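Colleague: Predicted structure and sequence below. I'll ask about it afterward.
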Amino acid sequence: MDLSSKIERDVQIVTAELDRIDAAVAIQFKDWMRDVTAGNECRVILDLGKVGFIDSSGLGAIVASLKQMPDGRRLDLACLQPTVEKVFRLTRMDTVFAIHRTVAEGLGHGRA
């Protein structure tokens, strides 16, 4: 599994240990997210700081990860590299996800 997870201040921080989230890993990524977030009820921050590329399949996998969470559970994003942030902005997904510059910022604030 190319995700790591820890709980800090009642928030689950999931770090993507991938340099790209694309069609080659999108289905696995969605499954990994489901597995790593199962059983917790806290807000999740997905740290994408190591991800330098995302395509439409990867974007779809992140959206699917949000949709598979129970109602009321949030998935925020943090540490987006400029090319990844641009994908979220161009697709207007920045209106769906709270996007934080850093994980620490995400921990300190609710919705950005």
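Modeller: Nice, thanks for sending it over.

Colleague: from here on, contacts and neighbour counts on C-alpha atoms
Modeller: Noted.

Colleague: Strands along the chain, start to end?
Modeller: Assigned by DSSP state E, the chain shows strands spanning 3-8, 11-16, 20-21, 43-47, 53-54, 75-78, 99-100.

Colleague: what's the first one in contact with?
Modeller: By that I understand strand 3-8. Residues outside strand 3-8 that contact it (C-alpha atoms under 8 Å, 6 or more residues apart in numbering): Q12, I13, V14, T15, A16, E17, W32, M33, V36.

Colleague: try it against this one:
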Amino acid sequence: MGLKCRVTGDVLVVAVDLSRIDAAIAIQFKEDMRSETQTGPDRVILDLSKVDFIDSSGLGAIVAVRKQLGDARRLDLSGLTPTVKKVFQLTRMDTVFKIFPDLDDAMAATAS
């Protein structure tokens, strides 16, 4: 669907290779993320650096993935473009997720 996954140390990095996460693909995105994150490291970084647009359905899909991971696992976000970052700020989801400027910063941060 447009997800590129790799395990680096104790982190699963999921890079979204799509320009949009919207109503047209939100369900498929959520299912693909669920499949990719069912097992693996406790920390997942979702790299959104190629995503230029996200709507409420896309945002809901990301929140659903976070819930699916449960309390024992963590979903961090990296590389939000200005438009996507604004959606997270307007919905106050920037207070729910740890958001990093880019993947390097996310990888350098501890999982705490």
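Modeller: Received it, and whenever you're ready, just let me know what you need. These figures come from a predicted structure and were not determined experimentally.

Colleague: hmm, back to that, turn the strands of the first structure into a markdown table, including mean neighbour count and distance to A61 of the first structure.
Modeller: Below are those laid out as a markdown table (neighbours: other C-alpha atoms under 10 Å; distance: least, C-alpha to C-alpha, whole Å):
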| stretch | mean neighbour count | distance to A61 of the first structure |
| --- | --- | --- |
| strand 3-8 | 14 | 14 |
| strand 11-16 | 21 | 13 |
| strand 20-21 | 22 | 9 |
| strand 43-47 | 24 | 12 |
| strand 53-54 | 20 | 10 |
| strand 75-78 | 23 | 13 |
| strand 99-100 | 24 | 17 |
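
Colleague: In JSON lines, list the ones you listed along with distance to A64 of the first structure.
Modeller: Shown next, in JSON lines, are those (distance: least, C-alpha to C-alpha, whole Å):
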{"stretch": "strand 3-8", "distance to A64 of the first structure": "16"}
{"stretch": "strand 11-16", "distance to A64 of the first structure": "15"}
{"stretch": "strand 20-21", "distance to A64 of the first structure": "13"}
{"stretch": "strand 43-47", "distance to A64 of the first structure": "13"}
{"stretch": "strand 53-54", "distance to A64 of the first structure": "15"}
{"stretch": "strand 75-78", "distance to A64 of the first structure": "11"}
{"stretch": "strand 99-100", "distance to A64 of the first structure": "17"}
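
Colleague: who wins for proximity to T91 of the first structure among those strands?
Modeller: Closest of those to T91 of the first structure is strand 53-54, at 12.1 Å (criterion: C-alpha to C-alpha).

Colleague: Go through the second structure and flag its longest helix.
Modeller: helix 56-69 (DSSP state H).

Colleague: Flag every buried residue along that one.
Modeller: Residues S57, G58, L59, G60, A61, I62, V63, V65, R66, L69 are the ones in helix 56-69 of the second structure that count as buried (16 or more other C-alpha atoms under 10 Å).

Colleague: ditto for stretch 20-29 of the second structure
Modeller: Applying 16+ other C-alpha under 10 Å to stretch 20-29 of the second structure flags R20, I21, D22, A23, A26, I27, F29 as buried.

Colleague: Could you list the residues in contact with it?
Modeller: Here stretch 20-29 of the second structure has contacts from M1, V51, D52, F53, I54, D55, S56, S57, G58, L59, A61, using C-alpha under 8 Å, 6+ apart.
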